[in-house]
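J.: Here is a sequence with its predicted model. Questions after.
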Amino acid sequence: MAGALILATGLVVAALAILRNDEDPAGGEAAPEMEHIHGIGVDPGDGAVYAGTHYGLFRIADGTATRVAEVQDYMGFTVAGPGHFLAGGHPGQGQGGPSSVGLIESTDAGETWETLSLGGEADFHALEYRHDRVYGLDSMTGQLLTSTDKQSWEEVSQAAIADFAVSPEDPDVLVATTQQGLTRSTDGGATFELVESAPVMVFVGWADDGALAGVTPDGVVYTAEEPDDEWTERARLDGQPEALAIDSATEVYAAANGTVLASNDGGATFSPLLDQ
C-alpha cells in the first residue's frame, strides 16, 4: 500500500510548482493571487471557469478571479453539473474538524458546501463525476474508489496512479497517468494496461465530445481522439503543470505557476485567462 501511494504521489509532486511563502488568508490576510492550483472545471450553466486552489475556490470570468468559497485547500475538484461541484481536501486554518474533509458538495456554484461522506477518512486528490457516479483517488490509502450515491463507496483498485479520466461513453473505461506512462482500464479501474502510443503524462482529461488531452511533467500538452491513437504534441506551458481540463476538442484549460491558461484551438496555443 505504501509503495503504491509513494509512486502515485511522487509523479504529482514532481509536476507541481513550489508554493511561495505568502501568509495563509484564513489567518486574516488575503492571498494576493491564486496559488497551488489543484483542479480546473467549467460550469456548463454559464461557461465560467473555476479553479480549486490551496487558498480556496476561485471563479474566473471577464479577466478577473473572485474567491467564491471559504478558504480551504481544495485538493480534488470537479464540476458535476450547472452550479454543482464536488471536492475534497483540507479545512482552512481555524475551521476545525478532521484534517481531510472527505467528499464535499456545493449546489450553489461553490458558495456553500456540505460534507457528504468520508470526512476524516479520505483525502481525494482527484475526482470525477460521470455516468451518475463519483470516481475518487484517495491519497491517504492510494485507493481508487467509486460511489453511486455519494455516501457508500466501493474500492476498485490500488493502482499507482496520479490522475485519471473517465470515458464519456462507457463508465468502465478509464485512462490514468503513472510513472511508467498512460494506462487504460476497461473494467472500471480494477486493472490497467499501458498505452504504448502515449507519452508519460501527469494530468489527463477526457471531454464530453470524446477528445482527450494530457500534459507531461515538463509542461508539454498532447491531444488524441482515442486513448490508443497516436498522441499529437501541442503547446508547451510556461512552467510546471498544476492542473488540466478539457471541455471539448477545441477548448483546453491548464494551470502552471499559479496561472490559469485557456486554449481555443485544441491546445495549439494558450493564453492567460486573467488580465495582466
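T.: Received the coordinates, thanks.

J.: okay, CA-based contacts and neighbour counts for the rest of this
T.: OK.

J.: what packs against the longest strand seen in the chain?
T.: Secondary structure of the chain per DSSP state E: the longest strand is strand 73-81. Here strand 73-81 touches strand 37-42, strand 49-53, strand 56-61, strand 84-90, strand 124-130, going by 3 or more Cα pairs under 8 Å, 6 or more residues apart in numbering; DSSP states H and E.

J.: relative to strand 124-130, how tilted is that strand?
T.: 0 degrees (axes from the mean of the first three to the mean of the last three Cα atoms, to 10 degrees).

J.: What angle do strand 56-61 and strand 73-81 make with each other?
T.: Using the same axes, to 10 degrees: strand 73-81 against strand 56-61 is 50 degrees.

J.: Any chance of JSON lines for the helices and strands packed on strand 73-81, columns mean neighbour count?
T.: Shown next, in JSON lines, are the helices and strands packed on strand 73-81 (neighbours: other Cα atoms under 10 Å):
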{"stretch": "strand 37-42", "mean neighbour count": "26"}
{"stretch": "strand 49-53", "mean neighbour count": "26"}
{"stretch": "strand 56-61", "mean neighbour count": "22"}
{"stretch": "strand 84-90", "mean neighbour count": "25"}
{"stretch": "strand 124-130", "mean neighbour count": "24"}
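
J.: what's the closest of those strands to R184?
T.: R184 lies closest, by Cα to Cα, to one member of the helices and strands packed on strand 73-81: strand 124-130, at 15.9 Å.

J.: quick check: angle from the next helix or strand after that closest one to strand 84-90?
T.: Toward the C-terminus, strand 124-130 is succeeded by strand 133-138 as the next helix or strand (DSSP states H and E). Put simply, strand 133-138 runs at 20 degrees to strand 84-90, going by the same axes, to 10 degrees.

J.: Output the helices and strands packed on strand 73-81 as TSV; include the columns distance to F203.
T.: Below are the helices and strands packed on strand 73-81 laid out as TSV (distance: least, Cα to Cα, whole Å):
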stretch	distance to F203
strand 37-42	10
strand 49-53	15
strand 56-61	20
strand 84-90	17
strand 124-130	10
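
J.: which stretch among the ones you listed comes nearest V166?
T.: The nearest among the helices and strands packed on strand 73-81, by Cα to Cα, is strand 124-130 at 7.2 Å.

J.: Contacts for that closest one next, please.
T.: 38, 75-80, 86-89, 102-103, 134-139, 163-166, 168, 171 (Cα atoms under 8 Å, 6 or more residues apart in numbering).

J.: picking up where we left off before, now the longest strand of the chain against strand 37-42, angle please.
T.: Using the same axes, to 10 degrees: strand 73-81 against strand 37-42 is 10 degrees.

J.: For Y135, list the residues it contacts.
T.: Counted by Cα under 8 Å, 6+ apart, Y135 has contacts L127, E128, Y129, L144, L145, T146, S147.

J.: which two from the residues you listed end up farthest apart in space?
T.: Across the contacts of Y135 (Cα to Cα), the longest gap, 13.4 Å, separates Y129 and L144.

J.: Below is structure B, check it against A:
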Amino acid sequence: MNKLKRLPPIHAISAFESVARLGSFTAAAGELNLGQSAISKQIKTLEEQTKAPLFMRHARGVELTNAGKELLNSVQPALHQLSTGIEQVRQRHDAHTVTVIATHAVAHYWLFPRVIAFNRIHPEITVSIRSDNAIDASKVAEFDFGILYGEGDWPLLDTQPLFTEFVYPVCHPELNLREPRQPEDLVHMPLIELDSTEWDCIGWHDWFRSFGVEYQPAENSLNFNQVTLAYEAARRGLGVALGWHFMVKEDLRSNTLKRVGSFVFESGKKDYLVHNTHLPLKASANEFREWLLTSV
C-alpha cells in the first residue's frame, strides 16, 4: 500500500504546526488567513487520523500533549525541508533569479560584494546565494552555478577559474609579535587553530608541512571549525590566523590586518565558477556569468 495515501492533508499538518508554534488557535488562524473554526476542523481531522489528542485546551490557550510533541518533532523539519525544496525549484526556474552555491567564506568575502555590484547594474536580476561548506559537484545541479575549490577536474561541469589559492599568516596590526625570519618561527606564536576535518580546507598542520616544518598545536590555543570565525578572531587581536588572499586583501589594504612574515602557501588549486554542462543557462544566468568573469 502506498504510504503517501495514508498521510493527512498538507493543510491539516500546516495548521497543526502553526497552532503548536504559536500556542493559540486564534493566532494560527491569523497567520494562515483562515477562520478559527477552519483551524479547529483541521486539527480534529489530524487527531482522527493519528488517533490521539494533540492539544490540551485551557483558559490561557492550548498546550501540546505528549503525542502532539512527538508529532511536532517530525512535522517541523519535514515542512522546512519541503518549503526549502519548493523555493529552490522556483528560483531555479525563475527567469529573473540566478542561484549560486558556495562555501561560507567564498560566499561572504568574495561573492557577496560582487553580487551587490552586479545588482546595481542589473536590478531586474535577483542573485540568490546559498552558503554550504559541504558543497560538492553533485549539489551544483540544484543551482544555476556553484563555486568549487579544487583542480577543475569535474567531468560533468563547465569550469571557469576565478582565483588561485594563496594562504599566509595574518594578525591585528597592534598584536606585539617579533617578525619571523623563517616559517618555524611562527610555531610558538599564539596561533588560531582551524579544524577543517569535515570539509576540504587546509589548517596549520598543512601550512607548516608545505615548508617542511613539524607542528603540534598548543593545548590552550583557540580552535574554530569555520574559516570565518578564525578570521574574525584574528581581526579582534586574539592571535595569528591563516589568511586566504581573497578574504584578507581588503583588510590588509585598510590596515585592519597585517601579514606575519612573507611566507605564502601556494596549493596550485583554484576556485572555479561551475555549472552543469547538460542544463542550458537561462538568459539571466548567462548575463551574470559573463559579468562575473570579466570582474575577476
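T.: Looks like it arrived, so ask away. Everything numeric here is computed off the predicted structure, so don't read it as measured data.

J.: After superposition, what's the TM-score here?
T.: In this superposition the chains share a TM-score of 0.22, using TM-score structural alignment, normalised by the length of structure 1; 111 aligned residues with a Cα RMSD of 6.8 Å.

J.: Turn the contacts of Y135 of structure 1 into TSV, including distance to V220 of structure 1.
T.: Below are the contacts of Y135 of structure 1 laid out as TSV (distance: Cα to Cα, whole Å):
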residue	distance to V220 of structure 1
L127	23
E128	23
Y129	26
L144	26
L145	29
T146	30
S147	33
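
J.: So which of the residues you listed is the closest to S117 of structure 1?
T.: Distances from S117 of structure 1 to the contacts of Y135 of structure 1, taken by Cα to Cα, are shortest for S147, at 10.3 Å.

J.: Tell me how many other residues crowd that closest one.
T.: By the criterion of other Cα atoms under 10 Å, S147 of structure 1 has 16 neighbours.

J.: Same question for G268 of structure 2.
T.: Quick note: G268 of structure 2 (other Cα under 10 Å) scores 10 neighbours.

J.: A234 of structure 2 is in contact with G243, isn't it?
T.: No. Contact criterion Cα atoms under 8 Å: A234 of structure 2 and G243 do not qualify, at 9.2 Å.

J.: who has more neighbours, those two?
T.: Neighbour totals were compared for A234 of structure 2 and G243, and A234 leads with 26 against 23 (other Cα under 10 Å).

J.: what helix or strand is that one on?
T.: helix 227-235.

J.: and that helix, which residues are buried?
T.: By 16 or more other Cα atoms under 10 Å, the buried positions in helix 227-235 of structure 2 come out as V227, T228, L229, A230, Y231, A233, A234, R235.

J.: Greatest separation within these: which pair is it?
T.: V227 and R235 (12.3 Å).

J.: Surely E242 of structure 1 is in contact with V260?
T.: No. Between E242 of structure 1 and V260 there is no contact under Cα under 8 Å: 9.3 Å.

J.: Measure how buried S185 of structure 1 is and give me the count.
T.: Neighbours around S185 of structure 1, by other Cα under 10 Å: 18.

J.: Repeat that for F164 of structure 1.
T.: Neighbour tally, F164 of structure 1, other Cα under 10 Å: 26.

J.: Now do the contacts for it.
T.: A126, L174, V175, A176, T177, F203, V204, G205.

J.: could you redo the last one with a cut-off of 7 Å?
T.: F164 of structure 1 sits next to L174, V175, A176, T177, V204 when contact means Cα atoms under 7 Å, 6 or more residues apart in numbering.

J.: For the helix or strand where V204 of structure 1 lies, name the packing helices and strands.
T.: Using DSSP H and E, V204 of structure 1 sits within strand 203-206. The helices and strands touching strand 203-206 of structure 1, judged by 3 or more Cα pairs under 7 Å, 6 or more residues apart in numbering; DSSP states H and E, are strand 163-166, strand 212-215, strand 241-246.

J.: Next, format the ones you listed as TSV and append distance to A15 of structure 1.
T.: TSV is the format used below for these (distance: least, Cα to Cα, whole Å):
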stretch	distance to A15 of structure 1
strand 163-166	12
strand 212-215	10
strand 241-246	6
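
J.: what's the closest of those strands to T53 of structure 1?
T.: Closest among these, once you apply Cα to Cα, is strand 241-246, at 9.9 Å.

J.: okay, the angle between the following helix or strand past that closest one and strand 49-53?
T.: Toward the C-terminus, strand 241-246 of structure 1 is succeeded by strand 252-256 as the next helix or strand (DSSP H and E). With the same axes, to 10 degrees defining the directions, strand 252-256 of structure 1 sits at 30 degrees from strand 49-53.

J.: Which secondary structure elements does strand 252-256 of structure 1 sit against?
T.: On a contact count with 3+ Cα pairs under 7 Å, 6+ apart, strand 252-256 of structure 1 meets strand 241-246, strand 259-263.

J.: and among these, the most buried is which?
T.: Comparing those by mean neighbour count (mean count of other Cα atoms under 10 Å), strand 241-246 ranks first with a mean of 28.

J.: doesn't L194 make contact with A241 of structure 2?
T.: No. A241 of structure 2 is beyond contact range of L194, at 8.3 Å (criterion: Cα atoms under 7 Å).

J.: ok, and what's touching whichever strand or helix holds R57 of structure 2?
T.: Following DSSP H and E, one finds R57 of structure 2 within strand 55-58. Outside strand 55-58 of structure 2, the residues within contact range by Cα under 7 Å, 6+ apart are V62, E63, L64, T65, G68.

J.: Now L137 of structure 1: closest residue in space that isn't a chain neighbour?
T.: Spatial nearest neighbour of L137 of structure 1, chain neighbours left out: L144 (4.7 Å); criterion: Cα to Cα, 6 or more residues apart in numbering.

J.: before we move on, which element is the one you found in?
T.: strand 143-147.

J.: Give the other helices and strands that that strand contacts.
T.: Right, strand 143-147 of structure 1 is packed against strand 133-138, strand 154-157 by 3+ Cα pairs under 7 Å, 6+ apart.

J.: how about the nearest residue to T126 of structure 2, chain neighbours excluded?
T.: T97 (4.7 Å).

J.: Then N223 of structure 2?
T.: Going by Cα to Cα, 6+ apart, N223 of structure 2 has E193 as its nearest residue, at 4.5 Å.

J.: what's the burial count for the one you found?
T.: Counted with other Cα under 10 Å, E193 of structure 2 comes out at 23.
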